[in-house]
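Trainee: Mind looking at a prediction? Sequence and model below.
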Amino acid sequence: MEQQFVLPVIVIGGVVIFLIIFFHYVPFFLWLSAKVSGVRISLVQLFLMRIRNVPPYTIVPAMIEAHKAGLGTITRDELEAHYMAGGHVERVVHALVSASKANIELSFQMATGIDLAGRDVFEAVQMSVNPKVIDTPPVTAVAKDGIQLIAKARVTVRANIHQLVGGAGEDTILARVGEGIVSSIGSSENHKSVLENPDSISKLVLRKGLDAGTAFEILSIDIADIDIGKNIGASLQIDQANADKNIAQAKAEERRAMAVALSQEMKAKAEEARANVIQAEQEIPRAIAESFRSGNLGIMDYYRMKNIQADTAMRENIAKPEINPTANPLSE
């Protein structure tokens, strides 16, 4: 009795395990959904997807979506190849459907190439339909009159599908727009003309074709705000005047130092000459004594010389003004 009861349980358990394994490797209901949707795919192909580690629940819904959208050129092998290459099958199919509805030319090869290049192809198609607005950081520029202006711009861009692979991104757009703003303000005669006509900046920047080689097409550049900054010209003139003053002070100090050095040199020479005179005066008595011994100088010549010296001293004393030390110069 027990054997009769155990045998059906084993059979039922085996059947259940078989069905679980079968429905795991052969997604019957997914095949049925594809069949109802008009997508031709066999159970063997679904089983082989499992063997190749390709999820059928990713490939088959994508095939159904493409078939319902009228994209009959996309095959199962192409979707599998793109998945195994590391691509996003769902995003690619969504992008192709959106591009088809918006009359945007986008092939499967281009879409997969954009996706494998690391860009979100579905977002790119959405940006082609709905342009994106990019706000630039504050751009500082100086007009010819030396007044600094700080401008902010809003750039409206649309994705360029054909340039997404190999094209530059948003950073390049922002850099080029900032360069164009600086060039436009810098070529203005004065800051007032820029404040009066800010659209002149956007017109000049748009004429330069800044979107060349990028993944975007610039639709418009609008100046959102312009603020007045510092007076750079006056600051530069002040800095130049200070620099010139410092140079003049350095040159004057150099001349003063040279004059002081020359004065010290002249004093040294005067001291040297005075020392030579004193030394020469010290030699006079010796020379007179030697002249007495040699007979070249007589006693009368000596007294005559002394009289001349006394007469010279008396004349010098007479020529000097008389100074009374007790007199008060304020009382005179």
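Mentor: Yep, that arrived.

Trainee: For the rest of this, base every contact and every neighbour count on C-alpha atoms.
Mentor: Will do.

Trainee: And what about A151, helix, strand or coil?
Mentor: Of the three states, A151 takes strand under DSSP: H, G, I helix; E, B strand; the rest coil.

Trainee: So for the longest strand anywhere in the chain, what gets flagged as buried?
Mentor: Counting residues, the longest strand found in the chain (DSSP state E) is strand 216-231. Under the neighbour-count criterion of 16 or more other CA atoms under 10 Å, strand 216-231 has F216, E217, I218, S220, I221, D222, I223, I226 buried.

Trainee: What of stretch 131-147?
Mentor: Per 16+ other CA under 10 Å, stretch 131-147 contains these buried residues: 131-133, 135-136, 139-143, 145-147.

Trainee: And stretch 30-48, end to end?
Mentor: Stretch 30-48 has an end-to-end distance of 14 Å (criterion: CA to CA, to the nearest Å).

Trainee: hmm, who's touching it?
Mentor: Applying CA atoms under 8 Å, 6 or more residues apart in numbering, the contact partners of stretch 30-48 are Y25, V26, P27, F28, P56, Y57, V60, P61, M63, I64, H67, K68.

Trainee: go with 10 Å
Mentor: 22-29, 49, 51-52, 54-57, 59-61, 63-68, 72, 76 (CA atoms under 10 Å, 6 or more residues apart in numbering).

Trainee: List the buried residues for that stretch?
Mentor: Under 16+ other CA under 10 Å, the buried positions of stretch 30-48 are L30, W31, A34, V39, L46, F47.

Trainee: putting a second one here so we can go through both:
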Amino acid sequence: MIEEAAGTWGLIVGVIVLLFIVLYFIPIGLWFSALVSGVRISLIQLFLMRFRKVPPGVIVRALIEGTKADVTLSRDALEAHYLAGGHVARVVHALVSAAKANIELSFNMATAIDLAGRDVFEAVQMSVNPKVINTPPVTAVSKDGIQLIAKARVTVRANIRQLVGGAGEETVLARVGEGIVSSIGSSHSHKAVLENPDFISRVVLEKGLDAGTAFEILSIDIADIDIGKNIGAVLQMDQAEADKNIAQAKAEERRAMAIALEQEMIAKAQEARAKVIEAEVQVPLAIAEAFRTGNLGVMDYMKYKNIMADTSMRDSIAGEGGKSKE
């Protein structure tokens, strides 16, 4: 009895496991859901999907959604897109949304956008509901030298045809910032910009900044403009400071040259004094030679000494008189 009971339980477990395996490889419930939803797909195809590493539930649900929305889909195309690494559900959602919004979007275009790494469903939603992008503060200087800081709001709509290979939001923001800088820089006065900020919007829109991007620019609105520094005055001050430094450097150069010339003249004067002293040394020798040769007598020598004494006295008197006057 025990052996018969164990065999019965073993048989039941085996049947349950076999039934689970059969239902896993042949999803009868999924096939029935597709049948009642109007999707014609055979059990053999659902069975073969397991071997092709394609989840039948993803493909069947996508076919059911497309059928209910009157969007024609191919099972082979959906399987190929899944095997290529795409998001089948996202592509089908985008196709259904595009069809309801009367937006032209083919299956090949949707799969290409999805495989390119962009969210095709979000792109369709953006085509229906435009997106507002806030630019960072853009700094520009008008011709009168006043710095202006502007912020803009860019309303864009996704361009389905340019999503593959088109530039993103960063490029749009960069182009808008460049246009704002150009338009403010061409203004003769910052007051004119503050009075008519829509001038910036018109100039920027006329440049066609959305060319080659994945978006279509609908409007550019200047949200805020603040006054920054007086760049013209700062530049003039810097130039004046630079000119002053140059003038000081040239004056210092001239002063150094004058000092060098003065030192040179002092050296020449010292050299001349040395020559005078050297000449004065020869006077006593000449007097002695005159005594030996008889050309100078004692009385002549005494007269010479008296003259020298008188000259020295006059010099001392003149020196004392000059000091008293001072």
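Mentor: Everything's here; your move. All values derive from a computational prediction rather than experimental measurement.

Trainee: what's the TM-score here?
Mentor: TM-score of the superposed chains, computed with TM-score structural alignment, normalised by the length of the second structure, equals 0.92; 325 aligned residues with a CA RMSD of 2.2 Å.

Trainee: ok, back up a step: I161 of the first structure: which of the buried residues of stretch 131-147 of the first structure is nearest?
Mentor: Using CA to CA, P131 comes nearest to I161 of the first structure of these, at 12.8 Å.

Trainee: check contacts around the closest residue in space to that closest one that isn't next to it in sequence.
Mentor: Closest residue to P131 of the first structure apart from its sequence neighbours, by CA to CA, 6 or more residues apart in numbering: R158 at 4.7 Å. R158 of the first structure makes contact with 124-133, 215-220, according to CA under 10 Å, 6+ apart.

Trainee: residue closest to the middle of the first structure?
Mentor: A175 (9.8 Å; CA atoms, centre = their mean).

Trainee: residues touching M127 of the first structure, list them.
Mentor: Contacts of M127 of the first structure (CA under 10 Å, 6+ apart): V121, V133, V157, R158, A159, N160, I161, F216.

Trainee: so of those residues, which ones are in strands?
Mentor: V133, V157, R158, A159, F216.

Trainee: which of the contacts of R158 of the first structure sit farthest apart?
Mentor: V125 and S220 (19.1 Å).

Trainee: about what we covered before: after the longest strand of the first structure, next one along is what?
Mentor: As assigned by DSSP states H and E, the chain's next helix or strand after strand 216-231 of the first structure is helix 232-294.

Trainee: just the angle between the next helix-or-strand element following that next one and helix 232-294, please?
Mentor: Going down the chain from helix 232-294 of the first structure, the next helix or strand is helix 299-319, by DSSP H and E. Relative orientation of helix 299-319 of the first structure and helix 232-294, computed by axes from the mean of the first three to the mean of the last three CA atoms, to 10 degrees: 150 degrees.

Trainee: which other residues reach helix 299-319 of the first structure?
Mentor: By CA under 10 Å, 6+ apart, helix 299-319 of the first structure touches I288, F292, G298.

Trainee: Output the residues you listed in JSON lines; the columns should cover neighbour count and distance to A261 of the first structure.
Mentor: Converted to JSON lines, the contacts of helix 299-319 of the first structure look like this (neighbours: other CA atoms under 10 Å; distance: CA to CA, whole Å):
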{"residue": "I288", "neighbour count": "15", "distance to A261 of the first structure": "41"}
{"residue": "F292", "neighbour count": "14", "distance to A261 of the first structure": "47"}
{"residue": "G298", "neighbour count": "14", "distance to A261 of the first structure": "50"}
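
Trainee: All the strands of the stretch 51-200 of the first structure, in order from the start?
Mentor: Shown for the stretch 51-200 of the first structure, the strands assigned by DSSP state E, counting those that start in this stretch span residues 132-135, 139-142, 147-159.

Trainee: do you know which of these lies nearest E196 of the first structure?
Mentor: strand 147-159 (12.9 Å).

Trainee: Using the aligned residues only, give the average distance of that closest one to the second structure.
Mentor: Here strand 147-159 of the first structure, set against the second structure after superposition, deviates by a mean of 0.4 Å using mean CA distance after the TM-score superposition for the first structure.

Trainee: same question, stretch 2-21 of the first structure
Mentor: Averaged out, stretch 2-21 of the first structure is 2.7 Å away (mean CA distance after the TM-score superposition for the first structure).

Trainee: neighbouring contacts of that stretch?
Mentor: So stretch 2-21 of the first structure is contacted by F22, F23, H24, Y25, V26 (CA under 10 Å, 6+ apart).

Trainee: Need the buried ones from the contacts of stretch 30-48 of the first structure selected in ChimeraX.
Mentor: For the buried members of those, the matching ChimeraX selection, counting by 16+ other CA under 10 Å, is:
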select :25,26,27,28,49,54,56,59,60,61,63,64,65,66,67,76
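
Trainee: how about the corresponding residue of the first structure for I59 of the second structure, what does it touch?
Mentor: Aligned counterpart of I59 of the second structure in the first structure: I59 (TM-score structural alignment). For I59 of the first structure, the contacting residues are L46, M49, R76, D77, E78, L79, E80, Y83, V89, E90, by CA under 10 Å, 6+ apart.
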